Structures are given as C-alpha cells and as structure tokens.
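Trainee: Sequence and predicted structure, then a few things I'm wondering about:
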Amino acid sequence: MSSPASPARGRPPRLDRARTLRTALDLLDRSGLDALTMRRLADAMDVQAGALYRYFATKQDLLTAMAERMMDGVADAAAGSGDWSEQLAALARAMRTALLAHRDGARVFAGTHSTGENTLGFADAVVGVMRAAGFPDDDAARALHTTVNFTVGHTLEEQAALQPGSSSPDVLAGAVAAGAYPHLAASLPALTSTDFTRHFEFGLAVLIAGLRARR
C-alpha cells in the first residue's frame, strides 16, 4: 500500500529532501518568510504536515537547510580574481547576490547557523584568502565575521526597503524636512537613494580599506 511519502510504484516521489527544499524556496519567493509554515509547505506538496518531519525536525532545521541551499556555489566566486582584496570583494558580492536571489533571503540566512558544505566552504574560502594574504589566523577569522555581518546586514535592509509598500525614503525625507537636521538635509539624496549596489560597494570598500590598514 502506498502512503503520502511513499507513492505507488511508477509514480514520481511526492516527498524527498531535495524536493521539499525546492518547494520551500518557491513558497518563500511567492509569499515571504512570515507566510512560510510547515503546514503551508505540506499543503503545497500534498502531504501530511507530519511527513515533513522525516527530513526536518523543526522549522528552524528547514530554514537552516534553505540557507545552506542558497549558498550553493558562492565559495567559487574568488576563483580567477586578483589580489586578496579583489577575492574578498568577489566573495562578498556573490553572497549578496545569492541572498537577493530569494525573497527574504537575508532574513532566512541571518537566523541560521548552517554547518553544511556550501556555508562552510564559503567561510573557508574567506579565511583562506585572508591567511594567504598574511593576516594572522585570529584576524582572518574576524575578517570573515565582519564580511558576513556587513553583507547580511546590508542585504536585510535592502530587501526590507524593496518590500511592496515600503516608504522608508519618503518617511525619512519628511522627518528630516520637519526638523532641524542640517547635516542630514545636506546628505539626504544619498541617504534616501535606492541605489543599493552603490551603498554596498561603498561599505565594502571601507571594510577592505580598514583591513588593508590593519595588515
């Protein structure tokens, strides 16, 4: 007799880990993280919710696996780049691109601590770039933390600002105009700009300049 997780012979499997992750990412892209529940995922796969726990004991386990899947191939970004600063920049850019590829991707990643080969491979690539450049092991590890924290934090804000209905630039502009903030008023075009790539590249350049000075 077949079951929701074990269909009759000749039919494609209705439930496996890879398909569950693909469906979860599809739901994330369509509805966002807040709407992603184990029940909705089970409904999308036409199985009982309990069947999902064969592969993911909790929703947090599912989110961790989703974050790991997002990082697929990101560690390869430094290949063929120039010196350590260009390699580090390439890795940070690739991580941002990977998170932006999915709605709320940064929120998913920020709440997880994957030890899968994609995430650890990325971390190893960053630390390896720094060690090869002559940074002490402790500095190389902290450079990894700094790069990841900057990239994830920036992408969190970027994706929040791009949500439908977001009015953050207008709200900020109105608040500055209504008060006595001469310095903010002078820099308002940059503060309210939605050129997030330019914002990211500025912060990344500052980060790398700081590491270069420390080295």
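Mentor: All right, it came through fine.

Trainee: CA only for contacts and neighbour counts going forward, please
Mentor: Noted.

Trainee: what's around A185, how many residues?
Mentor: The tally of other residues near A185 (other CA atoms under 10 Å) stands at 14.

Trainee: Test my guess that it contacts A178.
Mentor: No: if you go by CA atoms under 8 Å, A185 and A178 don't touch, sitting 10.3 Å apart.

Trainee: For stretch 48-58, what is the distance to the chain centroid?
Mentor: From the chain centre to the centre of stretch 48-58 is a distance of 24 Å (CA atoms, centre = their mean, to the nearest Å).

Trainee: right, I mislabeled it, should have said stretch 190-210
Mentor: 17 Å.

Trainee: What of stretch 169-186?
Mentor: 31 Å.

Trainee: Could you do stretch 59-69 as well?
Mentor: Taking CA atoms, centre = their mean, the mean C-alpha location of stretch 59-69 is offset from the chain mean by 12 Å.

Trainee: same question, stretch 34-52
Mentor: Chain-centre distance of stretch 34-52: 23 Å, with CA atoms, centre = their mean.

Trainee: Next one for the comparison:
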Amino acid sequence: MAKQFTSIWTREPRQPRGSGLDRAQIVAAALEILDSEGLDALSMRKIGAKLNAGATSLYWYVANKDELLELVLDEFWGMLHAPESEQASWREVLTTFAYSLRGSMRAHPWVAGLVGHIPSIGPNAMRVSDRLRRAFTEAGFQGVDIYRASGTVMSFVLGQVLPEIAYAKTYGEDYDAESVSQVMSKVAGDYPEMFADYRDVAQTDPEVARALGFDFGLLCVLDGLELRLRDGDRSRLRK
C-alpha cells in the first residue's frame, strides 16, 4: 500500500495548555539548537530542556520530529527576500531571491539536510513560490514553463550551495592552499594544461572563487531563460 502523504499544515495549531508553551516558542528553541549545534543534535528532549518543559509536553503541539522539522523549514523560507514583481523586473526578483537563498543557506547550513526530505508547503514556502511564479508570469512565461523556469533557478542555487555546505562540514573553512596545490600537481600530472589553468587562473581565496562562480552561473541561467523567452515570443509571432 502506498504511503499516505501527511503534513502538519493540514490541521489547525492546538491551543496552548497550562504550561504556557506554544508552537512558536518550540520552533524558536529548535532554531537556536539547529544554528548552534546542527541538525544531528536536534531532539525533542533538548528542546524541552531549553524551554524548561518535559519532552512529552511538546507532543501536544507537534505529533513527531518530522512535523517539527516542517515548521522550522518553513521558518527558513520566511528568511528569504525578493521584491514584489510589481516593483522590480523579473531578473531583479530572481537575482535577489537567488542571493538571499545562498546567503541564508550558508548562514543556516542545517537546512541542507531538510530540503528535498521534508515537505515545503507551509505559508512562507507558498509565499516565496507564488512570488517567483508571478515574476515569471509577468516576464511572459506561460503554462508549465513558469514552474520549469522557477525550478531551474532553484536547482542552480541548490547545486551551487549544497556542495559548499558539505565541504565546509567535512573539511572546515580553513585549509592550506599550498598543500592543495601540491596534491593537485601530483594527481593532475597527466593533464599539464588543466593543472596550468588551475595554478594560473583559479582564485587563491576559495570564498572569492565561490562568489565569482555563483555570479557567473546565475547570469548564465538568467540569460538562458531570457533567450528562451525571446525565442518563444518569435515562435508565437510566426504562427
């Protein structure tokens, strides 16, 4: 039998009990733990201790940990910024959104373990999705292409940032650039031209390299979407 899809967003929040706790306090405590200790450290017991409440009392508000993660993931989507499509061009909306998503993910790396694993159908996620939808609609995209274009931008940002977060978690931000160059000179011995490119072109500051790579890639994505939009306009005119 297929697994039934459920979500905390399909029911009304329960009213506070005598403890005085509410859902917002629980989510805020969870976010503090996530930011300071990471996703693996989060538990209902820790949240209860932080709020001076028993872990079992939290289950009045959330049925299980997955429901709690739905709530904190939606709080993350609420951190993002993008202007209204009536106030900016579609490229400005998408550029602001992309940089906001990148910055927020890097500031809250625990989200890397939730995106794609936990449903994003809360009010903040829906607001962000609709803002992107309206930007692409006003740009001239139609039908399913609206959502394909939005998904393309989202996939680009995730594809750039998720490896950054994974690398930082595994190796940390500080490493000896010279030792990396020495290793590369050995493993790339059969590819002298590629190693010369790495040595002469690659940025020595990894943060600068990542930022420049993100800039380049985002411009390519938006340029490609704009070109597709223009081609679509020309096709419609020929019909």
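Mentor: That came through fine. Note that the structure is a prediction, hence the values are computed from the model and not measured.

Trainee: Can you pull the TM-score for these?
Mentor: Remark: TM-score between the superposed chains equals 0.81 [TM-score structural alignment, normalised by the length of the first structure]; 205 aligned residues with a CA RMSD of 2.7 Å.

Trainee: By residue count, which helix of the second structure is the longest?
Mentor: helix 206-238 (DSSP state H).

Trainee: and that one, what does it pack onto?
Mentor: Packing partners of helix 206-238 of the second structure (3 or more CA pairs under 8 Å, 6 or more residues apart in numbering; DSSP states H and E): helix 144-171.

Trainee: can you state the direction angle for the helix it packs on and helix 206-238?
Mentor: 170 degrees (axes from the mean of the first three to the mean of the last three CA atoms, to 10 degrees).

Trainee: Which secondary structure state does the counterpart of A28 of the second structure in the first structure sit in?
Mentor: Correspondence of A28 of the second structure to the first structure, assessed by TM-score structural alignment: R22. On the three-state scheme (DSSP: H, G, I helix; E, B strand; the rest coil), R22 of the first structure is labelled helix.

Trainee: count of neighbours near R22 of the first structure?
Mentor: R22 of the first structure has 13 nearby residues by other CA under 10 Å.

Trainee: mind checking how far it is from D72 of the first structure?
Mentor: 13 Å (CA to CA, to the nearest Å).

Trainee: what are the ranges of the helices in the first structure?
Mentor: Using DSSP H, helices in the first structure cover 17-31, 38-45, 49-52, 59-70, 84-100, 105-110, 117-132, 137-161, 168-178, 182-186, 188-191, 196-214.

Trainee: What range does the second one cover in the second structure?
Mentor: It refers to helix 38-45 of the first structure. Under TM-score structural alignment, the match for helix 38-45 of the first structure is residues 44-51.

Trainee: if I look at the residue mapped onto M70 of the first structure from the second structure, how far off is P83 of the second structure?
Mentor: When the second structure is aligned by TM-score structural alignment, the residue opposite M70 of the first structure is F76. Per CA to CA, F76 of the second structure is found 17 Å from P83 of the second structure.

Trainee: Then L39 of the second structure?
Mentor: 30 Å.

Trainee: just to revisit the earlier point, which residues sit in contact with the match of M70 of the first structure?
Mentor: 104, 111 (CA atoms under 8 Å, 6 or more residues apart in numbering).

Trainee: Hey, what's the angle from the longest helix of the second structure to helix 123-139? Just curious.
Mentor: 50 degrees.
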